[in-house]
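[1] here's a sequence, model it:
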Amino acid sequence: MKTKKSEAARKWGLRIHVLLYVLSNLAQVVVWVLYDPGSHFWPLWSIVFWGIGLVFHVWSVYSPPRSHIAH
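    Just a heads-up that it's a prediction; the model follows:
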């Protein structure tokens, strides 16, 4: 059974996702700066690919609902 989340719950979930994205990627950048600054900027992979997922999350929260047509 699928339940509809309230708009407030969806926005709260998005805020948590953004917070975790920022904190996790910031931690990775700090580790890179402290321990491996001369090498390839490896946190980029997490920033880009997790960022793509985050964009889809933002899109799902703020896009207008689709009307469902029954067949």
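[2] hey, let's count contacts and neighbours off CA atoms from now on
    OK.
[3] where exactly do the helices run in the chain?
    For the chain, the helices defined by DSSP state H cover 7-35, 43-62.
[4] in the shortest one, what's buried?
    To tie it back to what came earlier, the one meant is helix 43-62. Neighbour-count burial for helix 43-62, with 16 or more other CA atoms under 10 Å as criterion, is recorded at 43, 47, 51, 54, 57-58, 61.
[5] could you state which residue of the chain sits nearest its centroid?
    With distances taken as CA atoms, centre = their mean, the residue of the chain nearest its centroid is Leu54 (2.7 Å).
[6] let's compare: structure for the following, please.
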Amino acid sequence: MAENEKNYDLAKERVEKKMGFMIHCGIYVVVNAGLIALNLTRSPDRYWFIWPLLGWGIGVVIHAIKVFGPARSASLKEKMIEKEQSKLNQ
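    You can find the predicted model right below:
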């Protein structure tokens, strides 16, 4: 029973992280579309929208790596805890 609860909690945590990333992407698209529209209607001779687009884009990429990257299965802290537990169980 405890293993099922642990798996449920892990699955719930992963889903929450993925949903957080999707929300982040949605807000990124909406806000930056607005900035692009604002830039092109108010000052079409200077493309300043590229700077917030790139800056925030870096944050979105980092968020994606944290959610979908190789370390997604278990955090470093969880791995260290499991290692210590295995030492104690010997």
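[7] re earlier: any idea how far the equivalent of the residue nearest to the centre of structure 1 over in structure 2 lies from Val29 of structure 2?
    Using TM-score structural alignment, the partner of Leu54 of structure 1 in structure 2 is Val60. Look at Val60 of structure 2 and Val29 of structure 2: by CA to CA, to the nearest Å, they are 11 Å apart.
[8] cool, Thr41 of structure 2 as well?
    18 Å.
[9] comparing these two, which residue is more hemmed in?
    Val29 (14 against 10; other CA atoms under 10 Å).
[10] quick one: map the more buried one onto structure 1.
    Val29 of structure 2 maps onto Val22 in structure 1, by TM-score structural alignment.
[11] how close does that match get to Ile69 of structure 1?
    For Val22 of structure 1 relative to Ile69 of structure 1 (CA to CA), the value is 38 Å.
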